[in-house]
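J.: Sequence and computational prediction follow.
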Amino acid sequence: MNEADVIDISREAIWVLLKVAGPVMVIALLVGLAISLIQALTQVQEMTLAFVPKILAIFVSIIVLMPFMIATLTAFMEQIAQRIAAL
């Protein structure tokens, strides 16, 4: 295994990380933005009000996106295992 292989595997690992974590983070961002907008419009400045909807949205999104996450991570691990076997 040379330096090019290590860089290629690292690049693919970062891409898989972004594909797996990205949708959940975008959902959390959108929910947080919506809650902040509602708080600004109603002038309710309760700090804990933003946490509960975000936690629920993240939990639901993880449940819904779990098959995609597992499939992506499984495909990446199979590719890594094939590279290891090829050595």
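T.: Structure received. On a predicted model such as this, the values are computed, not experimentally measured, just so you know.

J.: Please make it C-alpha for all contacts and neighbour counts, starting now.
T.: Fine.

J.: residue ranges of the helices in the protein, please?
T.: 3-42, 51-86 (DSSP state H).

J.: try this one side by side with the last:
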Amino acid sequence: MEQGQVIQVAQDAVVTILSVAAPLLGIALVIGVVVSIFQATTQINEQTLAFVPKIVGVFLALLIFGGWMLSAL
């Protein structure tokens, strides 16, 4: 395999990984920001309050986007 082919395969792998992980990371980011704003306004500093909604959101995103993620791989 030539150097150009190896670089192309690596680039395709990175693009595929990022496109598959983007929905899950985006959902976790949005939920984290919303929960952080809620915690800041109510002055509740509970670790599980930030953790549990993210887990539920990522699980629901896996249910919704799971088929697409598998087909993209």
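T.: That came through fine. This one's a predicted model, so the numbers in the text were calculated from it and none came from an experiment.

J.: okay, the helices of the first structure in CSV with mean neighbour count next?
T.: Listed next are the helices of the first structure as CSV, based on neighbours: other C-alpha atoms under 10 Å:
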stretch, mean neighbour count
helix 3-42, 14
helix 51-86, 13
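
J.: Next, find the distance separating the residue nearest in space to the middle of the second structure from residue 33 of the second structure.
T.: Per C-alpha atoms, centre = their mean, the C-alpha nearest to the average position across the second structure is that of residue 25, at 1.8 Å. According to C-alpha to C-alpha, to the nearest Å, residue 25 of the second structure stands 12 Å off from residue 33 of the second structure.

J.: ditto for residue 3 of the second structure
T.: Per C-alpha to C-alpha, residue 3 of the second structure is found 42 Å from residue 33 of the second structure.

J.: Noted, bye for now.
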